[in-house]
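[1] Sequence plus predicted model, see below.
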Amino acid sequence: MPIVYALVARGKTVLAEFTNTSVTGNFPTVTRVLLSKIPPTDSRMSYIYDNFIFHYITSSTITYLCMSDDTSSHRVPFAFLSKVQETWNQEYGTQGLTAIAFSMNDAFSPLLKGLMDRYNNDPGAIDSVSKVKDQIEGVKSVMVENIEKVLERGEKIELLVDKTDRLNQQAFKFEKQSKRLKNVMWWKKVKMYLMFTFLAAVIIFAISAMACGGIDFHGCKSDKRRLM
């Protein structure tokens, strides 16, 4: 999953955000620290943190930020952010310059989800839009730094991300239950075979005992002595 989290903020004030349901963690807290370090001037940059990368575009004091895993290229996250910026401007214009925290979250969070799904599931779609292609060219010059460079000396933040893909969990649970059911059915079959074998042995023994005059088989022993 390349992009797992996104937000739109003015300075440290988050106006809207969305977290992919496949992950949980404290990255919203980490982004608050990062937002306090981002200058208000127009810029775009990426910060590496462990196995994740924070990408952002700041334009007219509004910051568009997303977090992706380090397996994705910078092209897709910045194309995503450019589209978020375009959509935001179409929806709200300059309203974000005076809006209070999370005042646009209810309306814009679903749009973030839709864009995130689109760019995660079909990243090739960005190549069909020439305008986005031109914007992506600017990604080549984006600075990439380790996030520790923006922290004050002695300041520490710990990124905790738990990838809890529900489909994978359900698949694992189903597989585990299937194996358990298979083992139960196998043991039932073994027990049934053992029971049939035991019953067959008892029946054969009973018939033999009856034919030989009792459980000590004295009748068969007498016949054997006569033959000898």
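    Received the coordinates, thanks.

[2] Please make it C-alpha for all contacts and neighbour counts, starting now.
    OK.

[3] Please name the nearest non-neighbouring residue to A101.
    Leaving aside its sequence neighbours, A101 sits nearest to L15 (C-alpha to C-alpha, 6 or more residues apart in numbering; 5.0 Å).

[4] Might you report the residue contacts of that neighbour?
    If you count contacts by C-alpha atoms under 8 Å, 6 or more residues apart in numbering, L15 has them with L7, V8, A9, G96, A99, I100, A101, F102, S103, M104, N105.

[5] taking those residues one by one, which sit in helices?
    Those of the contacts of L15 mapping onto helices are N105, per DSSP state H.

[6] From the contacts of L15, list just the buried residues.
    Restricting these to buried positions leaves L7, V8, A9, G96, F102, M104, N105, with burial counted as 16 or more other C-alpha atoms under 10 Å.

[7] Can you tell me which of those residues comes closest to S222?
    L7 (98.1 Å; C-alpha to C-alpha).

[8] which ones are touching the residue nearest to D69 when sequence neighbours are not counted?
    Nearest non-adjacent residue to D69, counting by C-alpha to C-alpha, 6+ apart: F52, 4.3 Å away. By C-alpha under 8 Å, 6+ apart, the residues touching F52 are M67, S68, D69, D70.

[9] State the distance from the first one to L7.
    Just to be clear, that refers to M67. The gap separating M67 from L7 is 9 Å, by C-alpha to C-alpha, to the nearest Å.

[10] again with the second one
    Relative to L7, S68 is positioned 12 Å away (criterion: C-alpha to C-alpha).

[11] what's the answer for the third one, then?
    Here the distance between D69 and L7 works out to 16 Å (C-alpha to C-alpha).

[12] hold the first one in mind and look at this next one:
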Amino acid sequence: MDLSSFSRFTRDNYGEFMTLFCKTVAERTRPGQRQDIEEKSYTFHVYGRSEGIAGVIISDADYPALVAHQLLSKIVDEFLVKHPRTSFIGKEIGGPLDFPELKEYIVKYQDPTQADSIMKIQKELDETKIVLHKTIESVLERGEKIDSLVAKSDGLSAQSKMFYGQAKKQNSCCVVM
């Protein structure tokens, strides 16, 4: 658990609280169930597996739940490949089971847009949309609007002008009385 963002004096207390809360939430999560529990500015993302284990990720409230659950699935799957159920069920475990890949995942998933391909594409689309809006605004002269361009245009057929007018009406706000 990375607690470096907390004060050195309170770090142990936060660690104990988070461990207790994770253990409690994991015990109360049914196999196959996923849930997100918000506590103050943190979200606990939980995934219970039928093999008798549960994974918990603690993130800030802004971290996307979809990415957290994708990471949980990946980590739990890889953990079970490395440590099959027979290695921990019904046995006394003397300490944490080795899983060094966890640190790599924590570093990789700090930025969810880099870790999740869908979010990465969405971010690129949003950036492209912003650039296109700026380009359209710069093409239009100051104070000139698309309405006046359509009205002045000789290059548009009557049907295209009618289509533009109907689309504008449909996109306008409706009032219900």
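    Structure's in. What do you need? Keep in mind that what you see is a predicted model, and the values were worked out from it rather than measured.

[13] how close does the residue nearest the centre of structure 2 sit to S148 of structure 2?
    Nearest to the mean C-alpha position of structure 2, by C-alpha atoms, centre = their mean, lies P64 at 2.1 Å. Using C-alpha to C-alpha, one gets 43 Å for the distance from P64 of structure 2 to S148 of structure 2.

[14] What range does the longest helix out of those in structure 1 cover in structure 2?
    Among the segments of structure 1 that qualify as a helix by DSSP H, the longest is helix 166-211. On structure 2, no counterpart of helix 166-211 of structure 1 exists by TM-score structural alignment.

[15] Pull the contacting residues for the equivalent of V46 of structure 2 over in structure 1.
    Alignment note (TM-score structural alignment): V46 of structure 2 maps to Y56 of structure 1. Neighbouring residues of Y56 of structure 1 by C-alpha under 8 Å, 6+ apart: R44, M45, S46, T63, Y64, L65, C66, F78, L81.

[16] So which of these is surrounded by the most neighbours?
    T63 (29 neighbours; other C-alpha atoms under 10 Å).

[17] Compute the distance from the centre of stretch 190-210 of structure 1 to the centre of its chain.
    Relative to the centre of its chain, stretch 190-210 of structure 1 is centred 55 Å away, using C-alpha atoms, centre = their mean, to the nearest Å.

[18] swap in stretch 41-55 of structure 1?
    Counting by C-alpha atoms, centre = their mean, stretch 41-55 of structure 1 is centred 21 Å from the centre of its parent chain.

[19] same thing with stretch 220-228 of structure 1?
    Taking C-alpha atoms, centre = their mean, the mean C-alpha location of stretch 220-228 of structure 1 is offset from the chain mean by 80 Å.

[20] in that stretch, what counts as buried?
    Here stretch 220-228 of structure 1 shows C220 as buried, counting by 16+ other C-alpha under 10 Å.

[21] Same question for stretch 39-51 of structure 1.
    P40, S43, R44, M45, S46, Y47, I48, Y49.

[22] For these, work out which two are farthest apart.
    Using C-alpha to C-alpha, these reach their maximum pairwise distance at P40 and Y49, which is 21.8 Å.

[23] a helix runs through F44 of structure 2, doesn't it?
    No - F44 of structure 2 is assigned strand when assessed by DSSP: H, G, I helix; E, B strand; the rest coil, not a helix.

[24] Run through the residues that contact it.
    F44 of structure 2 makes contacts with C22, D36, I37, E38, V56, I57, I58, S59, as judged by C-alpha under 8 Å, 6+ apart.

[25] Over in structure 1, tell me which residue corresponds to the last one.
    It refers to S59 of structure 2. Looks like S59 of structure 2 aligns to S68 there (TM-score structural alignment).

[26] again with the first one
    Under the alignment (TM-score structural alignment), C22 of structure 2 pairs with T31 in structure 1.

[27] For its match, the count of nearby residues, please.
    By other C-alpha under 10 Å, 21 other residues sit near T31 of structure 1.

[28] For the helix or strand it falls within, list every residue counted as buried.
    Under the criterion of DSSP states H and E, T31 of structure 1 resides in helix 27-35. Residues of helix 27-35 of structure 1 classed as buried: F27, P28, V30, T31, V33, L34, L35 (neighbour count, 16+ other C-alpha under 10 Å).

[29] Identify, from those residues, the entry nearest to K221 of structure 1.
    Taking C-alpha to C-alpha as the measure, K221 of structure 1 lies nearest F27 of these, at 87.5 Å.
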